[in-house]
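Trainee: Return a 3D structure for these sequence lines:
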Amino acid sequence: MQTRWRLIRRLLLILLLGCVLTLVSTRFILLAEEQTIRQRLHDDSRQIQYQLRHVMLNYTFATEWTARRLDTDDLSFSEQLDSEASSLFLFYPSLQRILVLDSEFNKRFERFRSEEQPLAKQNFANSALAQAATDMSQIPHAQSLLDEEFASSASDILVAMPFESASATHYLVIVVNIHKLIDQLIRQQITEGYQVAVKLNEQSIYRFAGNDDLRDEWLVERPLSFTTNRWTLELWPTPEKLSEMYSASAQLVFFGGLLLTAGGLVLGWRSLRLHKTVSEQQKEVKQLRKRLKNMHATEAKLVFLSDHDAQTELPNKNGLKNYLLQQLESTANEQHDLHLLVISIDSLRELNHALGHPVGDEIIQRIALRINKALPDAVYLARTTIDTFVAVQSAQEPGNSVDALARSIREAISPQLFIDDHEIYCSASIGIASAKDANYQLETLFHNADAALYNAKLQGYFGIEHYQPEERFELSERRERLHALRVALEKHELELNYQPIIQLRSHRAESVEGLLRWRTAQGDVIEPRQFLNLMEQTGLIFSLTEFVIRSACQQLKRWHQAGIEPLSMGLNFSLRQLTMPELPKLLEQHIKRAQLAPDDIQLDIDAAAFLQLCDHHHETLMQFKKLGVRLCVNLLGVSHQLLQAMRFCSPHAIKIAPELVADIPNEPVQTELVESIIRLAQNSHCQVIAVAVENHQQIDFLKQRNCYLAQGNLLATVLTAEQLGPLLQSPFSGSQPPLASL
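Mentor: As a prediction, the model looks like this:
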């Protein structure tokens, strides 16, 4: 019931609104059309006014033209007028009479149309024309006026013009039948259906009308004037003409409105059924708009983040590149310079690990604000990595000192930061590169700035370094060395050499240590410390590590097949190699492929790397233990951290560093350290190996303390696999090194 009542109310409202709008629209259109009709009547009456004045000017011109052509001889002007009268009556149909009066206003000449009679009166000294003669002499043009003495009707007008003859002044006068003139004008200008009347002094002098029904409602009055003559024109339409002037718009609007009202009723009836569907769609549209708004916001954020850093809202590396590409082009064209300042926050990663990433993020945000405040408005600032900012300064204006800018940045960063309960001191190293030195090349500019930053970091905290052009040679040499290393890997110029670890009681080799060497095409042998660092900074370290593992496993397999057993293989790896996620897989893959036992492979680890693995890479050590490979730690001394690490992961062997072995038994401190390492190994049930044994005194010292594994040139030098293979079959005397050593 409620739904039905709602439907009835809606339909009634639609009906009421439809009728009201239809009536109002129809009335509005009718008013507009009435206004248009009245405007048209005004325009037509204005046209009559214009045409009347134009015709009267023609009569005036004819009077002036005729008067000025008359000769001064009395007989001559009579003959001329007599000959021209027929032409004037022909071309001017409303012309009724032509007269010439002398200076006393006596009639000297008269011509008239055939239907007219000559004037009985001969002297017109008392006429209106005689009274206006004075004004005519002052105005050198024909004048028009009313004068009943010359015309058969009081409404006719005179057009007069004085002219000079031989004896005196004469007046040329033409009489115009105004009724005939207006009738001719009306019939030419007004179409059928118009009613016209002309009044003179409130008296009708002309009427072209037969129906006065609409006179009071539609009458348009317009004054008709020429010089001193005044008439009133009245114009109105007949009912038939008025009907024609109305268009069908009002009827169309009326019936169209009724049709639309009927359509509205139908739509209103159907709208109730569609109301529920529309409501649901509106809800869906609202949800879609909300989702679209979120999508636009996300898109705008993504566009912003493509060129900006999310944390500091500074431009990122992509935004910096786009900016520099534009600046370098304009700077190169104008031959100006541009400086790139790379600002690296020292030890930020350590702060992140020590204090947590929230504190690290707060540090970055505050340092970004400090740097931004220290920079002039014209300097561009970006954040390219976690701990690196880049400032771009143009050197177009004189007095811009890049060193002063670098110092102001350093001073802005140096004050301590108070975050939560922490008081934090930060430092930054700044590398500066010039666009001119980089030949305005973007990548070269970045390389130069990185090289300068590297040198700045070598100075310690708050280092500032400019890129020096001579460093290009070093960079070029580094690139050449890197290229040569790639070629060496491809051409198998890298090889493993081996040095045996001797059992001092049996004088036989228990294991060998694989040592990487680079044998160049020129025959030079380069040790790893000269190139391993470079390979660790590139992707070559993975290929190199795989080569070492594969070569060592295959060589150990060949020795086992030759009957040299038991024999194990020791491999030296850096911390970078040990933390490679792929290393356990590589070891397992190549050990199985060579059909070796996992404990045939021993990983020699430096003490510092061992501590790092125990502190931060527990999972890597667990993978090594699970795989079954042996771990050997190279020690320079014993510390509390080392003891804690050995409790967490006990190694299988301990090597005494060459620096300690070199000074025994002569130096008491080194001797005491070696004895403590031997006791630690024995108490931990680990093998202990002395490295770099060079004399018999060292061998005697080691034997006295039950250290029976040694490695050094006294026992056997570093050899190739081909040179070492035959020697492994027999005991090593230790008296003379093999002659084929490297």
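
Trainee: Could you use CA atoms for every contact and neighbour count after this?
Mentor: Fine.

Trainee: what packs against the longest helix along the chain?
Mentor: Counting by DSSP state H, the longest helix found in the chain is helix 2-69. Helix 2-69 sits against strand 157-164, strand 169-176, helix 178-189, strand 220-226, strand 229-237, helix 249-307, with contacts defined as 3 or more CA pairs under 8 Å, 6 or more residues apart in numbering; DSSP states H and E.

Trainee: can these go into CSV with extra columns for mean neighbour count and distance to Ala692?
Mentor: Converted to CSV, the helices and strands packed on helix 2-69 look like this (neighbours: other CA atoms under 10 Å; distance: least, CA to CA, whole Å):
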stretch, mean neighbour count, distance to Ala692
strand 157-164, 23, 147
strand 169-176, 24, 148
helix 178-189, 16, 133
strand 220-226, 17, 132
strand 229-237, 20, 134
helix 249-307, 14, 56
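
Trainee: Please identify the one among these that comes closest to Ile424.
Mentor: Judged by CA to CA, the one of the helices and strands packed on helix 2-69 that comes nearest to Ile424 is helix 249-307, at 29.3 Å.

Trainee: by how many degrees do that closest one and helix 2-69 diverge?
Mentor: Inter-element angle recorded for helix 249-307 and helix 2-69: 110 degrees (by axes from the mean of the first three to the mean of the last three CA atoms, to 10 degrees).

Trainee: quick one more, to check against the first:
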Amino acid sequence: MEAYPKQTTRLFKFLIILLLLVVLIESEGQLASVVMNIEHGTWHILLKMVLVLSACSLVYILFRKFKQLETAEREIRQIAYYDLLTGLPNRRYFMDSFTMKLNNLQQTNGSLMAVMFIDLDQFKWVNDSMGHEAGDLLLVEVVNRMKRCVRHKDFLARLGGDEFVLWLPDLEIAEDAQYVAKMIVETLNMPVYLQDREVRITPSIGICMYPEHGSDINVLMKNADMAMYHAKVNGGNSYQIYRPAMEKRVNNYFQIVSEFHKSLFRKEFELYYQPRIDFKTGRLESVEALIRWNHPERGLIMPMEFISIAEESNFILPLGEWILKEACRQNKMWQDRGFPAVRVAVNVSVKQLQQPDFARKLRDIMEETGMDPERLEIEMTESTLMTDTNQMLITFEELKKIGVYLSIDDFGTGYSSLSYLKRLAVHALKIDRSFIRDLPEDEDSVTITEMIIGLAHNLRLEVIAEGVETVQQHNFLLERGCKKAQGYLYSKPLTESQLAEMLGTSGLHFGPVIETEDVYVG
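Mentor: Okay, here's the model as predicted:
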């Protein structure tokens, strides 16, 4: 990568020094012949000493200059080809090296290789909330961890920001690349301690194989990047192997992102409400607000098609604020019409809770709409608790002061500890539908569900089952002491007008009913 080969540089130095010595010796010989005619030989000796010392001084000066030149060359090369923060090769170095390697492989029908794109899912939040110094420390720690997952001959480079590329040469089978990706995901999932705070960072990784997925460097890089985006829009903290069908998905991603803000302005989003029932009385206990997108061309779009994209693009912040405000406004409207009191549950994303002013924004919404805080439930996923525990503790304390109800959604699918449940003082746990779905036949689902119900009772928390669709599931939960549930067995999600009509006619009793073949899409 130098401007000229090292061997040429050294030969050039040697020839210069040799030429100078020859000139000096020749000059000394000529001067010496003149001095021979001088009566006093002392002058000849002195002159010879001066010439030798001059030659030595000149050689020393030249060596120092050459040394400075070499140092400057190394510094220039370091800046040009390496990332100054992490010490990793940069994009330019990677592209040059990878291009050369690909050319050699194409000439020799080379071996199997993999290219990985690695992106950090929560890095922007660390930079924004904790400062760039913390972000730099996090990047260095991430690099150190990834280095422990790769071989000596593997090539890890930083493309910029929180994006990295990993080149795995000489693989035996494609599964070797998946094994490395899995190790990176696992090692980056371990907590990092920054500024006396526990932070969890997760990666999204895309894998592209040579020569199966391309033989040109630009194609390989594009496909690895596409696979990485596929992992990210599916929630991150995972790896994906490139598939040709991903291109359509990525194009859809960017199309949706481009339409988000216009859709919010045009009021294309709508809230549906799914009733929750009390097992003992069969009456409506509360409702969960579920977002829908009434697209003018594509029709009704379910949240599974756009929520993860909203998370990744940060559109979840204005959308989440709109959902909170709309749910509070509609609930206050039911209250003003004299309908029975009902609590509305709103799912709040980790990015919303990570905002230092989230509690203030919520308080402003409550004041603006006149909503009673006791009629609002904030739902968050279990993994949210471990994202930034210190900030979560602060936010939860502020939410408790406001007086809203707090619940943990999808409980049993994450990695929260009992100590956090106690410190955060939540009111309820929701059993994830993945455990309810296989009840009562699947033994593992039975065991996990019974453990969650028992844990909730021991911690004096309410427990809510979501996704109940069969009478057998209903009976199993009732027998185990689960007090509340929601699902298509009782009611599908209702529009605001449908729910208002139900509240207005006191149609608040729900028994197990099976009257639709719809599949839950909440």
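
Trainee: still on that earlier bit, do you know which of the helices and strands packed on helix 2-69 of the first structure lies nearest Leu673 of the first structure?
Mentor: helix 249-307 (57.0 Å).

Trainee: right, and Gly467 of the second structure touches Ser491 too?
Mentor: No: using CA atoms under 8 Å, Gly467 of the second structure is not in contact with Ser491; the gap is 10.6 Å.

Trainee: if we can go back for a sec, could you dump the helices and strands packed on helix 2-69 of the first structure to a markdown table with distance to Asn448 of the first structure?
Mentor: Below are these laid out as a markdown table (distance: least, CA to CA, whole Å):
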| stretch | distance to Asn448 of the first structure |
| --- | --- |
| strand 157-164 | 106 |
| strand 169-176 | 108 |
| helix 178-189 | 95 |
| strand 220-226 | 94 |
| strand 229-237 | 97 |
| helix 249-307 | 23 |
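
Trainee: Quick check: which of the ones you listed is nearest to Val100 of the first structure?
Mentor: Among those, strand 169-176 comes nearest to Val100 of the first structure, with 4.7 Å by CA to CA.

Trainee: And that closest one, what does it pack against?
Mentor: helix 2-69, strand 95-101, strand 157-164.

Trainee: can you do 10 Å?
Mentor: If you count contacts as 3 or more CA pairs under 10 Å, 6 or more residues apart in numbering; DSSP states H and E, strand 169-176 of the first structure packs onto helix 2-69, strand 95-101, strand 107-112, helix 128-131, helix 133-138, strand 143-146, strand 157-164.

Trainee: In JSON lines: the ones you listed, plus distance to Leu642 of the first structure.
Mentor: Converted to JSON lines, those look like this (distance: least, CA to CA, whole Å):
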{"stretch": "helix 2-69", "distance to Leu642 of the first structure": "87"}
{"stretch": "strand 95-101", "distance to Leu642 of the first structure": "141"}
{"stretch": "strand 107-112", "distance to Leu642 of the first structure": "149"}
{"stretch": "helix 128-131", "distance to Leu642 of the first structure": "144"}
{"stretch": "helix 133-138", "distance to Leu642 of the first structure": "137"}
{"stretch": "strand 143-146", "distance to Leu642 of the first structure": "136"}
{"stretch": "strand 157-164", "distance to Leu642 of the first structure": "139"}
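
Trainee: how about these, which one is nearest Tyr467 of the first structure?
Mentor: Nearest to Tyr467 of the first structure, of all these, is helix 2-69, at 83.3 Å by CA to CA.

Trainee: Quick check: next helix or strand after that closest one?
Mentor: helix 74-91 (DSSP states H and E).

Trainee: so where is that following helix in the second structure?
Mentor: Alignment note (TM-score structural alignment): helix 74-91 of the first structure is unmatched in the second structure.

Trainee: what distance separates that helix from the centre of its chain?
Mentor: 90 Å (CA atoms, centre = their mean, to the nearest Å).

Trainee: circling back to that earlier point, looking at the helices and strands packed on strand 169-176 of the first structure, spot the one closest to Ala262 of the first structure.
Mentor: Taking CA to CA, helix 2-69 is the member of those nearest to Ala262 of the first structure, at 7.9 Å.

Trainee: average distance between the lengthiest strand in the first structure and the second structure?
Mentor: When the first structure is parsed with DSSP state E, its longest strand is strand 508-519. Overlaying the second structure shows strand 508-519 of the first structure at a mean distance of 1.5 Å from the equivalent residues (mean CA distance after the TM-score superposition for the first structure).

Trainee: And that strand, what's buried?
Mentor: For strand 508-519 of the first structure, burial by neighbour count (16 or more other CA atoms under 10 Å) applies to Arg508, Ala509, Glu510, Ser511, Val512, Glu513, Gly514, Leu515, Leu516, Arg517, Trp518, Arg519.

Trainee: ok, then the element right after it?
Mentor: Scanning forward in sequence from strand 508-519 of the first structure by DSSP H and E, the next helix or strand is strand 525-526.

Trainee: On the C-terminal side of that next one, identify the next helix or strand.
Mentor: Following strand 525-526 of the first structure in sequence, per DSSP H and E, is helix 532-536.

Trainee: Where does that next one end up in the second structure?
Mentor: Under TM-score structural alignment, helix 532-536 of the first structure corresponds to residues 307-311 of the second structure.
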